[in-house]
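In: show me the folded form of this:
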Amino acid sequence: MDANSRFDLVGASPQFRKAVAQIQRMASIDATVLIAGETGTGKEVAARAIHYGSERAHKPFVPVNCGALAESLVESELFGHERGAFTDAKTASIGLVGQATGGTIFLDEIDALTPKAQAALLRFLQDRTYRRVGGGSLLQVDVRVLVASNADLDALARERRFRQDLLYRLRVLSLRLPPLRERPGDGVLLARNMLKRLSHQYRTHARELHAEGEDFIRGYDWPGNIRELENVIHREFLMSDDEALRLRETREELMPGDVAAAPAETASTSASAPESTVADADCTSFKDAKAKAVAEFERSYVREMLARAGGNLSQAARLSNQERSAFGKLVRKYRLGGEGQVA
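Out: Purely as a prediction, here's the structure:
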């Protein structure tokens, strides 16, 4: 396995190879990096590759979704607090920055930080010193800072919604990850890699992509990028009976009217199906049956991830390769408690 596969950097397009070359170069330079890219382009994957390809690889990598931090507790979450600093501060906390000592802290959705938090981060970036909430001592930490955003930070700065001076501090090195629609051929490579991983995860025989599935992947724009592709492949892997995935259900959903009628042999097979199968199908619509199966999978999967993470929502989200906010919505949707049990 080469280094790129190890870091889940899969792709052969010139645009992606350029980004990978930048990642490898930035891993050797101990400086702040601003990672830009649309939702689902793999910004955290790139951040992890930079960290684990650097001399800090043996130290912690601490990912933080700034959009998931409570506005009133942002500084406490980042920089820690002393016991009694506020009502619920029953014990002292070293904060996320403290947890990343010697390693890397990755601040995703940096544009979600409040003006007060932006000011605190700016002070910290100047010399890596900070004070815990409620504390008087000035602390210093050796940590590398990587940040990411899918927003146009320059536009936000012009609108005075993001500090221009903070943007200068963050943009020591800049990395832009291309969207999937700008990476010809990479979608199919990614899908094949995902199928191998899913076969291993579910301990089943290997599945392949049918030519129809490959054509669809190449022709669709993928506004949700790699994350959307991954969700599609995962769903089709679980729900399709085809040995070679045609992605027919996804094509019908995302590009209605673009799917040709089923081949004659398929219709013939359906016509000769046992009467009991037809009767069973009449009991509930295909759409309802499919929705029920997907819901059962989601509920089981979320419960399992929470159990593996010991009830830690952030860790469970990382295990499932989802943003914390998206994973949290599933937890609330299925009323699953912190320990992965039904609330």
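In: can we go C-alpha only for contacts and neighbour counts from here?
Out: OK.
In: what residues are up against residue 188?
Out: For residue 188, the contacting residues are 214, 217, 218, by Cα atoms under 8 Å, 6 or more residues apart in numbering.
In: of those, which is the nearest to residue 110?
Out: residue 217 (31.0 Å; Cα to Cα).
In: that older thread, let's have the contacts of residue 188 in a markdown table, adding secondary structure.
Out: Compiled in a markdown table, these are given as follows (DSSP: H, G, I helix; E, B strand; the rest coil):
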| residue | secondary structure |
| --- | --- |
| 214 | helix |
| 217 | helix |
| 218 | helix |
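In: one more to line up against the first:
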Amino acid sequence: MGVYSMENLSRFNLIGSSPQFQAALRQIEKMACVDVPVLIIGETGTGKELAARALHYTGERAAGPFVPVNCGALTEALLESELFGHERGAFTDAKQASPGLAAEADGGTLFLDEVDALSLKAQAALLRFLQDGSYRRVGGSQVRHANVRVLVATNAALDQLVEARQFRRDLLYRINVLTLAMPSLRQRDGDARELAQAFLRRFCHQYRVQRQFHPDTFDYIARHDWPGNVRELENQVHRAFLLSDDGYLRLGANPLAAPIQASAPLPYKTAKARAIAEFEQRYVEGLLRCTEGNISRAAQLAGQDRSAFGKLVRKLDLQGMGRVLPNLVNKG
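Out: Purely as a prediction, here's the structure:
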């Protein structure tokens, strides 16, 4: 039996004190106790997958696997195979049999994100699976079973897709036993500031560097509409943290949008090259400061090969494009 306390939900990065968000947390707490499908709705970046993980890990299936599937990232040809597996030789690239994600989630939870991206054929297969847990691998005839809880998420209006005959009505009824609505950040009074401070603490711990928000930043946080919701806020805090020159984070500044001082307008390619060069300089310097000049760690944070990142550091230094911490760049 899971432990369903509101305090436990913060470990899933479900952070916020607004009445709107607290109401959503209470719904998660209730829905975790019942083993039925849940349709999680909300705008992009509102934390639908975080909510799904909380439903799983505070529920009775917590000891089982949690298997997320981004339906929008899979082609129609591969989606059914990914979900339910395939037999060897079922199609050209099927060199060996694959059990599929439904089998992988047996005993746990299968989370289908962007469920509106499922083709009508895949929707039919999912409907059969939801009815009794049975399915067939692509290219196979044997009926198999998996005991899973299915959670689905979408930022689309499924009822409108039903009317447009792009989503099955019977499938909507099947997945919509319970509906969890994740509020947008602009609906969550005061939560943006609370989240920003939580992200700052996380990045200070992650990079082992202390930073703080510039006082003007909180006015921006309160004014901004946050169309990308929590994900946009997190990315802005992360970017500002990496590019800080003086220990203060200033949100809302786009390094590529800074005006270029020139006596006459520059040609497009020249202006673009200069803006990119200035961004590269600030970005690399920010990473090197955060890692105290450790190139290996900086390359890892940038998601680049160390050799390629080292070449970028040397290029900036050789071209005299500002400070690249010459006393530190040999570390790592």
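In: what's the TM-score here?
Out: Here the TM-score for the pair of chains, by TM-score structural alignment, normalised by the length of the second structure, is 0.77; 276 aligned residues with a Cα RMSD of 2.6 Å.
In: circling back: kindly indicate which of the contacts of residue 188 of the first structure lies nearest residue 268 of the first structure.
Out: Closest approach to residue 268 of the first structure among the contacts of residue 188 of the first structure (Cα to Cα): residue 214, at 25.7 Å.
In: what is the burial count for the counterpart of the closest one in the second structure?
Out: Residue pairing (TM-score structural alignment): residue 214 of the first structure is matched to residue 218 of the second structure. Applying other Cα atoms under 10 Å, we find 16 residues neighbouring residue 218 of the second structure.
In: give me the element the closest residue to residue 218 of the second structure other than its chain neighbours is part of.
Out: Leaving aside its sequence neighbours, residue 218 of the second structure sits nearest to residue 193 (Cα to Cα, 6 or more residues apart in numbering; 6.9 Å). Using DSSP states H and E, residue 193 of the second structure falls within helix 191-207.
In: packing partners of the next helix or strand after that helix?
Out: Downstream of helix 191-207 of the second structure, the next assigned helix or strand under DSSP H and E is strand 212-213. Identification of packing neighbours for strand 212-213 of the second structure by 3 or more Cα pairs under 8 Å, 6 or more residues apart in numbering; DSSP states H and E yields strand 248-249.
In: average offset between the strand it packs on and the first structure?
Out: Comparison of strand 248-249 of the second structure with the first structure after fitting gives an average deviation of 2.9 Å (mean Cα distance after the TM-score superposition for the first structure).
In: need the contact partners of that strand.
Out: Residues outside strand 248-249 of the second structure that contact it (Cα under 8 Å, 6+ apart): 211, 212, 213, 214, 217, 237, 240, 241.
In: ok, the first one - contacts?
Out: Residues in contact with residue 211 of the second structure (Cα under 8 Å, 6+ apart) are 200, 204, 241, 247, 248, 249.
In: how about the fourth one, what's its partner in the first structure?
Out: In other words, residue 247 of the second structure. Using TM-score structural alignment, residue 247 of the second structure sits opposite residue 243 in the first structure.
In: return the set of buried residues in the helix ranked longest in the first structure.
Out: Ranked by residue count under DSSP state H, the longest helix found in the first structure is helix 286-308. By neighbour count on 16 or more other Cα atoms under 10 Å, the buried set for helix 286-308 of the first structure is 298, 299, 302, 303, 304, 305, 306, 307.
In: stretch 95-105 of the second structure now?
Out: 97, 98, 100, 101, 102, 103, 104, 105.
In: any idea what the last one aligns with in the first structure?
Out: Meaning residue 105 of the second structure. Alignment note (TM-score structural alignment): residue 105 of the second structure maps to residue 100 of the first structure.
In: what separates residue 214 of the first structure from residue 226 of the first structure, distance-wise?
Out: 15 Å (Cα to Cα, to the nearest Å).
In: before we move on, the earlier item: which one of the contacts of strand 248-249 of the second structure sits closest to residue 9 of the second structure?
Out: Distance to residue 9 of the second structure across those (Cα to Cα) is lowest for residue 237, with 22.4 Å.
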